[in-house]
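Novice: Build me a model from this:
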Amino acid sequence: MKPVYLPRVLADRFGDAPAVRDENTQMTFRELDAKVTAVACQFREHGVTSGDVIAVMLPNRSELVISIFAAWYLGAAATPINPSFTHDEAEHQIADADAALVVNAGHGSPSGGRPAISVDDLRTSADATDLEPVDIAGDDLALVIYTSGSTGRPKGVMLTHDNATAMSAMMVESMKMTADDHCLLVLPLFHVNALMVSLLAPLRVGAQLTILGGFDATRFFDTVEQRRPTYFSAVPTIFALLLSKAEGRRPDMSSLRFAVCGAAPATRELLAAAEEFLDAPILEGYGLTEATCASAVNPIDGPRKPGTVGPALPGQRIRIVDDALNDVPTGQTGEVLITGPTVMAGYLNRPEATAETIVDGWVRTGDVGRLDDDGYLTIVDRLKDMIIRGGENLYPKEIENAIGSLPGVLEVAVIGRPDDVMGEVPVAFVVPYPGADLTPEAVTDHCRRHLTRAKVPVHVEITPELPKNPVGKIDKPGLRASLAA
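Specialist: Okay, the predicted model is just below:
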């Protein structure tokens, strides 16, 4: 099998139509295939073969896309790494995925002691242009996407080519994508949302993709006016920034057919204001990496219900269950369960965690929601303590582990504080050992050395004790209540 999103297949179908561009280059489908072939040959010379994993630690740029496709040409999988990760964070992912090769920015970038290729050294042409992509089985591993877990260390979500094929097809169907579409990619490509909604879905129908290296409101407006994209996918924070940074400017957004909002809850007020500003429908959806991105989306050509994340995507099913995993009546709340061809193959090297998350083929999301009579899903709350900062999932335990490694820390609790722009931000409460000279600045500096900037608490409070529940556990609900007060 050769998945329909492989550049060789796309080149045969769409030839010299525009495919991918970034700030430095642009390629037709045929040129994309040629560059992917060249890099695949280079990877093969480094010994990469079917079943291997290639780690790619780059900011949004065309070479990141080329490297992922090149891995697939050889039957290997790819694990994209957040380029803002510290060495510790990046090398954990490289080692956990057992990467056979790392593509990075060079100049001391993390490689975990594995063979590495600097992005500047990636080939752009090759003699062996007749390299044929290997035949891929549907259950072959395509991606290992890392998502933080409640135990602190990120877990590798294994997504197969069947998962990617199903998810990208669902996006195409639900959003009525055609070759006339043009996606403006603003989310980072180490997230499954960008990979599925903005990369694979448009390319598989012959649509074009423009990659922004990073989000900046002014540059976003300029790019829309110049490139005339028909859609983009973003998180609520980006929509809020677009509104706040417009500063009286009325950019020409008329090319936009729709926009997608996901990864974190958005208020009705924000979505209404953003729709008015863009003069295009915003499709709010819901999903998680363990189900290959999206499981519910408000339809583009049907009723969109503000406050909901829409009905299940075609081919997926959603249940609401009680603590015993029994279905609850329509309209009642419970845990959200998801099933369908997008359910992950499991967590890499984590069979126990996989068994806890996938039960009889259903993904336990850990989120609380309810379904209405029309099958529209409303997310009510989260069972887990996850903090969603600007669409990025942060788990308190990972931050707590980092703070706990600082000498003088006795206890620590991290919770999310509501924020008008970011949605939530992490706040830390730290109890020092008796006699320890511990300051908020020391805790913050320690976090900056060991955590990505988004995970660094915006506020650290040194306190003599933390509230506890009757069984002696830290009372995080009580902390949240006191913070709100």
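Novice: When you work out contacts or count neighbours from here on, use the C-alpha atoms and nothing else.
Specialist: Noted.
Novice: any idea how far residue 347 lies from residue 71?
Specialist: Distance check for residue 347 against residue 71: by Cα to Cα, to the nearest Å, it reads 20 Å.
Novice: How far does the strand or helix carrying residue 11 sit from its chain's centre?
Specialist: Per DSSP states H and E: residue 11 is located in helix 7-14. Centroid separation for helix 7-14 versus its chain: 26 Å, with Cα atoms, centre = their mean, to the nearest Å.
Novice: Contacts for it, please.
Specialist: Contacts to helix 7-14, defined as Cα atoms under 8 Å, 6 or more residues apart in numbering, come from residues 2-4, 29-30, 32-33, 36, 69, 133, 203-204, 206.
Novice: That helix: what's the following helix or strand?
Specialist: Using DSSP H and E, the next helix or strand after helix 7-14 towards the C-terminus is strand 18-21.
Novice: for that next one, packing partners?
Specialist: Strand 18-21 is packed against strand 26-28, helix 29-45, strand 208-211, with contacts defined by 3 or more Cα pairs under 8 Å, 6 or more residues apart in numbering; DSSP states H and E.
Novice: Comparing those, which comes out most buried?
Specialist: Most buried of the helices and strands packed on strand 18-21, by mean neighbour count (mean count of other Cα atoms under 10 Å): strand 208-211, with a mean of 25.
Novice: Alongside the first, I'd like the structure of this one:
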Amino acid sequence: MTHGQRHFSSYAEEICSALTRFPEREAVVRGEQRFTAGQLRDLVFRMARVFETRGLGPGKTVALLGGNLPQLLAARYAAHLLGCRVVHLYARLSVAAQAVIVRDVETGVLVVDPRVAGRAGELAARSGVPDILTLGPAAVGEDLLELAACRSAGTFPGRARPQDICVIQYTGGTTGRPKGVCTTFAQEAARGERPRVPDVARRLLVCTTLAHAAGRLTDRTLAAGGSVVLLEDFEPAEVLTAIERERISWLFLLPPLLSRLLDHPDCGRRDTSTLTTLLYGGCVASPGRISEALSRIGPVLSQGYGQMEAGGISQLTTEDHDPQRPERLRSAGRPLPGVRVAIRDTAGNDVPAGEAGEICVRSDTVMQGYWKQPELTAEVLRDGWLHTGDLGRLDADGYLTVLDRLRDVVIMVGGKFHTSELEDVLESHPGVRQSAVFGIPDTDGVDQVHAVVVPTPDGTVDERQLRELARTELGEIYDAIRITFTTQLPLTETGKPDKKLLRQHSSRTPPNCGADSCA
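Specialist: A predicted model of the protein is given here:
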């Protein structure tokens, strides 16, 4: 480093500094495990020294496989202190799919939750990963925690360089072949929320995978001096119990999970008064359900819209959540500071306010590119703008509404329509809780429109009523929709409706396949 050049501080160093400032406070909770900030920091530094002995550093890859464990979180921070790139594998992917990713990112060390040690052995055999470290005793690899216990807990200086790849985050694959989204350490620092003042009162509940948005919210909470409570997965009763028991102030849910929370009988029985912020996002939310959440949980909702490729794009603030303005609740809010949003047609021209087009984004947080896919990178990154593949519109006040994925636009004999439009209409019926709409193209390139509907527990809604509602609200073209009823929509690991699975099911199943046929 030359004289006068400021040391680059990665997000992991910022978190370790925050942990050092408040060493006695509770930092991470999982079941009976309760880590103070000092204990978590020490574990990070000890693990970093173990990784160092394995030859890890800038340009090397660490893969993480496991659930929402404090120790897996510490392993990520330790790898990033060394300047490694990290890929956190989605646990529900097949071993074959995981092996493709592990090979593709040139994994040097695989860090494994002991509960999936058997899968790790098969994964190693398929991928050829040279080194496995487990977070406790297991039949494969060496015990990282045992090795770390013998190392110094003294401060470990960060070695990350701003231009190096920090994270390779693979898309869930619900819209095609998974892609590895690469962000640098500088971009991860820009995506983080540098707290102006400590917020030691913040208590975040994590009930979705740390491999996705919940991981970054965890980082922001710890950097602010707050605490994180980890659940393994989303289960409504457990979430409501944890909010009450742990006095949770922050919660993140995808809209389908928020709906399940509202529908649970304990929602009105548990004390949720400590919640100050309920963040939601990741897919389109029903304005009706958001209004219901406001009335039952309180004025604490805030929506975030973003992408792996872009980071945060826009926010609908708590103040924007006005039940008297359902059109505003349908929006994703205004672009975040430092983010430029343009709506463009297929020729790349900006469209007038209120018209639909592709959402294009420019900011410091846009990804570096897709891992080992330069052609695909060049296709979506053009002239400094990320072409998101999302369809949306900006109104005259600068509010962004996300309409669909471009590939989810349905082509019918009478023209094109956005699946979210029909979903909004179906969910306006008092007997409908949730819906998912998608098209399956026939040999002529025209889509057969399918709607999978979750009725309310006491709902008496039928196919005829919903078709009549759609026809009245949207036109006679909707007479042809095929409606299936189910008790619960399948979700991806990140909590979005799994339309890929629904398409596969519907393409081989006749309409009106029964109440539980798509669950």
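Novice: Fetch the TM-score of the aligned pair.
Specialist: Scored against TM-score structural alignment, normalised by the length of structure 1, the superposed chains reach a TM-score of 0.78; 414 aligned residues with a Cα RMSD of 3.4 Å.
Novice: How much space separates the residue most central in space within structure 1 from residue 273 of structure 1?
Specialist: Ranked by distance to the mean C-alpha position of structure 1 (Cα atoms, centre = their mean), the top residue is residue 191 at 2.4 Å. Going from residue 191 of structure 1 to residue 273 of structure 1 by Cα to Cα gives 26 Å.
Novice: now the strands for the stretch 51-200 of structure 1?
Specialist: 53-56, 77-80, 101-104, 116-118, 141-147, 155-160, 182-185 (DSSP state E, counting those that start in this stretch).
Novice: want to throw those strands into a markdown table with mean neighbour count and distance to residue 385 of structure 1?
Specialist: Listed next are these as a markdown table, based on neighbours: other Cα atoms under 10 Å; distance: least, Cα to Cα, whole Å:
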| stretch | mean neighbour count | distance to residue 385 of structure 1 |
| --- | --- | --- |
| strand 53-56 | 28 | 29 |
| strand 77-80 | 27 | 25 |
| strand 101-104 | 26 | 32 |
| strand 116-118 | 19 | 36 |
| strand 141-147 | 25 | 14 |
| strand 155-160 | 25 | 16 |
| strand 182-185 | 26 | 29 |
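Novice: Format the ones you listed as JSON lines; extra columns: distance to residue 278 of structure 1.
Specialist: Shown next, in JSON lines, are the strands of the stretch 51-200 of structure 1 (distance: least, Cα to Cα, whole Å):
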{"stretch": "strand 53-56", "distance to residue 278 of structure 1": "34"}
{"stretch": "strand 77-80", "distance to residue 278 of structure 1": "31"}
{"stretch": "strand 101-104", "distance to residue 278 of structure 1": "36"}
{"stretch": "strand 116-118", "distance to residue 278 of structure 1": "39"}
{"stretch": "strand 141-147", "distance to residue 278 of structure 1": "31"}
{"stretch": "strand 155-160", "distance to residue 278 of structure 1": "34"}
{"stretch": "strand 182-185", "distance to residue 278 of structure 1": "14"}
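Novice: closest to residue 458 of structure 1 out of the ones you listed?
Specialist: strand 141-147 (21.7 Å; Cα to Cα).
Novice: Give the aligned range of that closest one in structure 2.
Specialist: The alignment of strand 141-147 of structure 1 onto structure 2 (TM-score structural alignment) covers residues 165-171.
Novice: so how far is that stretch from its chain's centroid?
Specialist: Centroid separation between stretch 165-171 of structure 2 and its chain, computed with Cα atoms, centre = their mean, is 13 Å.
Novice: Residue 209 of structure 1 pairs with which position in structure 2?
Specialist: Matched by TM-score structural alignment, residue 209 of structure 1 corresponds to residue 228 in structure 2.
Novice: Hmm, residue 201 and its match touching each other?
Specialist: No - counting by Cα atoms under 8 Å, residue 201 is not a contact partner of residue 228 of structure 2; they are 10.8 Å apart.
Novice: any chance of the helices and strands packed on strand 18-21 of structure 1 in JSON lines, with distance to residue 240 of structure 1 too?
Specialist: Putting those into JSON lines (distance: least, Cα to Cα, whole Å) gives the following:
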{"stretch": "strand 26-28", "distance to residue 240 of structure 1": "30"}
{"stretch": "helix 29-45", "distance to residue 240 of structure 1": "34"}
{"stretch": "strand 208-211", "distance to residue 240 of structure 1": "21"}
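Novice: nearest to residue 301 of structure 1, of those?
Specialist: Across these, residue 301 of structure 1 has its closest neighbour in strand 208-211 (22.2 Å, Cα to Cα).
Novice: so how far does that closest one sit from its counterpart in structure 2?
Specialist: Compared with structure 2 after fitting, strand 208-211 of structure 1 deviates on average by 1.0 Å (mean Cα distance after the TM-score superposition for structure 1).
Novice: which other helices and strands contact that strand?
Specialist: With contacts taken as 3+ Cα pairs under 8 Å, 6+ apart, strand 208-211 of structure 1 sits against strand 18-21, strand 182-185, helix 201-204.
Novice: out of these, nearest to residue 248 of structure 1?
Specialist: Closest of those to residue 248 of structure 1 is strand 182-185, at 22.9 Å (criterion: Cα to Cα).
Novice: one step back: now do the contacts for the nearest residue in space to the residue nearest to the centre of structure 1 that is not next to it in sequence.
Specialist: Closest residue to residue 191 of structure 1 apart from its sequence neighbours, by Cα to Cα, 6 or more residues apart in numbering: residue 145 at 7.4 Å. When contacts are counted by Cα under 8 Å, 6+ apart, residue 145 of structure 1 touches 79-80, 156-159, 190-192, 289.
Novice: likewise residue 61 of structure 2?
Specialist: Listed by Cα under 8 Å, 6+ apart, the contact partners of residue 61 of structure 2 are 84-87, 105-109.
Novice: What's it aligned with over in structure 1?
Specialist: Taking TM-score structural alignment, residue 61 of structure 2 has residue 53 as its aligned residue in structure 1.
Novice: From what I see, residue 166 of structure 2 and residue 159 are in contact.
Specialist: No - the pair residue 166 of structure 2 / residue 159 is not scored as a contact, 11.7 Å apart, by Cα under 8 Å.
Novice: okay, and the common contacts of the two?
Specialist: With Cα under 8 Å, 6+ apart, residue 166 of structure 2 and residue 159 have common neighbours residue 83.
Novice: can you map out the helices along the stretch 101-250 of structure 1?
Specialist: Counting by DSSP state H, counting those that start in this stretch, the stretch 101-250 of structure 1 has helices at residues 161-175, 192-193, 201-204, 217-227, 236-245.
Novice: Equivalent analysis for the stretch 251-400 of structure 1, please.
Specialist: Under the criterion DSSP H, counting those that start in this stretch, the stretch 251-400 of structure 1 contains helices at 268-278, 351-357, 396-404.
Novice: Thanks a lot, see you next time.
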